[in-house]
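Asker: Next come a sequence and a model predicted from it.
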Amino acid sequence: MSNNILAALEKRLGATVSKQRVASEEAHTAQVFGWGRNFFHIENFYSAHSIIKNTLRLCLMHQKGQRNAINIQLRHNSIKLEHLHPELQDFTLLHLSDMHLDMDAQATMALMERVREVNYDICVMTGDYRARTYGEIDKAMAAMARLRAQLKKPVYAVLGNHDSITMVPALEEMGIQVLVNENTLIKRGQGTLFLAGIDDAHYFCADDIPKAANGMTESIPGILLSHTPAVYKQAAEVGFDLLLSGHTHGGQICLPGGIPLILDSDCPRFVGKGAWHYHKLQGYTSVGSGTSIVNVRINCLPEITLHTLICKD
């Protein structure tokens, strides 16, 4: 890491937070290569790429899976919120997740074409911009810059388990506000939304929901961006109204009916994809627009999601 990036991070996040996050990434990389305490996770077992690809070829499904991976769907989700000001009626959030922009150039081009067709008020991104969970970020950030040029409205983002904290200066130079256990207010006329975002809670355990919720009140709807939906209980406890996330890919390779063969073990099935509820908390888990390990999707098409906010009667 260059001294310039570290200096930018320390200025943006403070020396302690920056150094702790960088150290956790270094420890993760050590585990991937066997330098630290070894662990297995399919995202880090990159020979799994050949195993999965060859299995799909034997089943005559590989080419279809690749075609599916660029067939990005536009999903619509209506969300009724208490205390939503009438001037925020029909306020729309374009939700992008798990893009893995340096994984498949065709899929990235398909994503750029898809977002051009959508009208929205703000865009929110819930992490995983890079294909691997370690290594260089330049290719992913170059692709992100091309995508950002297609997004004409304000963009807010959080980091995922595939993302490096060193992306923050690059993303913010593009005009993407990264929420690292932070919050901001979104205003339209007299209406206000409380938008918060947490750092990765999956690999790096760098999330701090109470800090992200600092200043939230019951009179203003609170929206939390998290890469993983696994934090749903904590989000509900502090009083968020809505949790937007991704991470699971909806399984990516599923049985007929969209039943995932594998779904992240940190997440119960009911928060695995699409809209869900937990007590008073509403949530939506995007299956993402990209792919991980292999650039195929089976019975689980990629998506971008347009959330429309509605005043609750």
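Answerer: That came in fine, so what should we check first?

Asker: use CA for all of it now, contacts and neighbours both
Answerer: Fine.

Asker: quick one, strands of the stretch 201-313 of the chain?
Answerer: Chain-ordered strands for the stretch 201-313 of the chain, with DSSP state E, counting those that start in this stretch as the definition, fall at 222-225, 242-245, 254-255, 259-260, 274-278, 281-285, 303-311.

Asker: let's bring in a second one:
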Amino acid sequence: MTHVAPKPQHDDELLEYRLALRLGPVHARQRLGIEREFESRLVDPGGHFCHVEKWYSLHGLIRGCLRLSGLLGRAESNARRMRTVEHRFVLPHLPEAFEGFRILHLTDLHVDMDAPMLEAIIQHVEGIDYDLCVLTGDYRKLTWGPIEASLEGMRRLRRVLRGTPLAVLGNHDSIRMLPPLEDMGYQVLLNEHTAIERDGNHLYVAGVDDAHFYKVDNLQRAAEGIPNGKATLLLSHTPEIWRQAAHAGYDLFLCGHTHGGQICLPGGIPVLLDADCPRFVGKGPWQHAGMQGYTSCGAGTSMVHARLNCPPEVNLHTLTRGTG
């Protein structure tokens, strides 16, 4: 006699049931459990601030310094001035069918942070021509609390994105966002991969769950089933797993998280980078052990809606074989 699991009766049960089906019971329990535990405290057992945006004195300090310097208005205006930053990746073994393939890279949108900023992102993206859109996390303003406003912002953005956007979650994103995001038409890669097909050739795109806050990334699982020698792209919210990814054999690595510093000194020198990694992977293009990477400054803002010497950006990456 076949055993049929009882139908969930409550919203929480339905969420856990759906996540278990989607991610497997272990990953689902792990992600939900860590999230619930972190939401209940300010400092984790290691002494690190779990939710820096709960430390309201830091918000006030940053805003106060900008106001005293006369830069607050300029910094807030800067945060809504979107630009497209283009980059070219040369992959000699790229299938000829993917020559000139363009990837729109969006990250750190924090869509519920500022309504005019979201509108600026939407209007900017509408005018860009691309073959694939990828998103590397942090769609929510806070790292805790309600998800409805961020989901509505992602729903508005989805209406202007062509094709099936591929996404990963960031440290600001609740796992509770996964089912509604997928219902909207985003394909969320959580330690998984998918194959983009052109004329019988493939580009493999893998994505890992958050490696910064939740530490639930799994590069091995994400790569399972990818044939050796094929062109591969890894999506991660944070650059912090740059070394592991390079030695896992990925060709390209796209990420965000750092905001490029967001508040920078003249010349774009970050005052702080909220990531446990060297500065050479903290912003813009970089390389390591044969892998090429790009850490985007992101289109949104975190903590304080302000940018100085670090404009918001959406990225357009072009893949080429480098011949001709």
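Answerer: That came through fine. Predicted model only: the values in this text are computed from it and were never measured.

Asker: that older thread, with respect to G191 of the first structure, which of the strands of the stretch 201-313 of the first structure lies nearest?
Answerer: Of all these, strand 303-311 sits nearest to G191 of the first structure, with 11.5 Å by C-alpha to C-alpha.

Asker: Next, format the strands of the stretch 201-313 of the first structure as TSV and append distance to I79 of the first structure.
Answerer: As requested, these are exported to TSV (distance: least, C-alpha to C-alpha, whole Å):
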stretch	distance to I79 of the first structure
strand 222-225	11
strand 242-245	9
strand 254-255	27
strand 259-260	25
strand 274-278	9
strand 281-285	8
strand 303-311	5
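
Asker: which one of those is the most hemmed in?
Answerer: With neighbours taken as mean count of other C-alpha atoms under 10 Å, the strands of the stretch 201-313 of the first structure reach their highest mean count in strand 242-245, at a mean of 28.

Asker: And it against the second structure, how far off on average?
Answerer: Here strand 242-245 of the first structure is compared with the second structure after superposition; its mean distance to the aligned residues, by mean C-alpha distance after the TM-score superposition for the first structure, is 0.3 Å.

Asker: Which strands or helices does that strand pack on?
Answerer: For strand 242-245 of the first structure, the helices and strands in contact under the criterion 3 or more C-alpha pairs under 8 Å, 6 or more residues apart in numbering; DSSP states H and E are strand 222-225, strand 281-285.

Asker: which bit of the second structure covers that strand?
Answerer: The aligned range for strand 242-245 of the first structure in the second structure is 252-255, by TM-score structural alignment.

Asker: Same question for stretch 11-28 of the first structure.
Answerer: Residues 21-38 of the second structure are matched to stretch 11-28 of the first structure when aligned by TM-score structural alignment.

Asker: Please give the centre-to-centre distance between the matching stretch and its chain.
Answerer: The chain centroid and the centroid of stretch 21-38 of the second structure are separated by 19 Å, computed with C-alpha atoms, centre = their mean, to the nearest Å.

Asker: For K215 of the second structure, give me its contacts.
Answerer: Applying C-alpha atoms under 8 Å, 6 or more residues apart in numbering, one finds that K215 of the second structure lies in contact with D209.

Asker: make it 10 Å
Answerer: When contacts are counted by C-alpha atoms under 10 Å, 6 or more residues apart in numbering, K215 of the second structure is found next to 31, 34, 171, 209.

Asker: which residue sits closest to the second one in space, ignoring its chain neighbours?
Answerer: The spatially closest residue to I34 of the second structure, leaving aside those adjacent along the chain, is Y214, at 6.8 Å (C-alpha to C-alpha, 6 or more residues apart in numbering).

Asker: before we move on, what about the third one?
Answerer: Using C-alpha to C-alpha, 6+ apart and skipping the chain neighbours, the partner closest in space to N171 of the second structure is F213 (5.3 Å).

Asker: who's in contact with the aligned partner of the one you found in the first structure?
Answerer: Residue pairing (TM-score structural alignment): F213 of the second structure is matched to Y203 of the first structure. Y203 of the first structure makes contact with 24-25, 28, 133, 160-162, according to C-alpha under 10 Å, 6+ apart.

Asker: Distance check, the aligned partner of P146 of the second structure in the first structure against M167 of the first structure.
Answerer: P146 of the second structure is assigned E136 in the first structure as its aligned equivalent, the criterion being TM-score structural alignment. Separation of E136 of the first structure from M167 of the first structure (C-alpha to C-alpha, to the nearest Å): 10 Å.

Asker: Tell me where the stretch 101-250 of the second structure has helices.
Answerer: Secondary structure of the stretch 101-250 of the second structure (DSSP state H, counting those that start in this stretch): helices at 115-126, 148-158, 178-184, 219-223, 242-248.

Asker: ok, back up a step: out of the contacts of Y203 of the first structure, who's the most crowded?
Answerer: The most neighbours of any of the contacts of Y203 of the first structure, using other C-alpha atoms under 10 Å, belong to G160, which has 30 neighbours.

Asker: Against M61 of the first structure, how distant is that one?
Answerer: 29 Å.

Asker: do Q234 of the first structure as well
Answerer: With the distance defined as C-alpha to C-alpha, Q234 of the first structure ends up 40 Å from M61 of the first structure.

Asker: Among the two, which residue is more densely surrounded?
Answerer: M61 (16 against 13).

Asker: Show the contacting residues for the aligned partner of the more buried one in the second structure.
Answerer: Structural correspondence for M61 of the first structure with respect to the second structure (TM-score structural alignment): L71. Taking C-alpha under 10 Å, 6+ apart as the definition of contact, the neighbours of L71 of the second structure are 63, 65, 77, 306-308.

Asker: How about C264 of the second structure?
Answerer: C264 of the second structure sits next to 270-273, 307-311 when contact means C-alpha under 10 Å, 6+ apart.

Asker: run the last query once more with 6 Å
Answerer: C264 of the second structure is in contact with 270-271, 308-309, counting by C-alpha atoms under 6 Å, 6 or more residues apart in numbering.

Asker: How about Q187 of the second structure?
Answerer: L166.

Asker: residue in the first structure matching it?
Answerer: In the first structure, the residue equivalent to Q187 of the second structure is Q177, according to TM-score structural alignment.

Asker: What separation is there between its match and G288 of the first structure?
Answerer: Distance, Q177 of the first structure to G288 of the first structure, by C-alpha to C-alpha: 20 Å.
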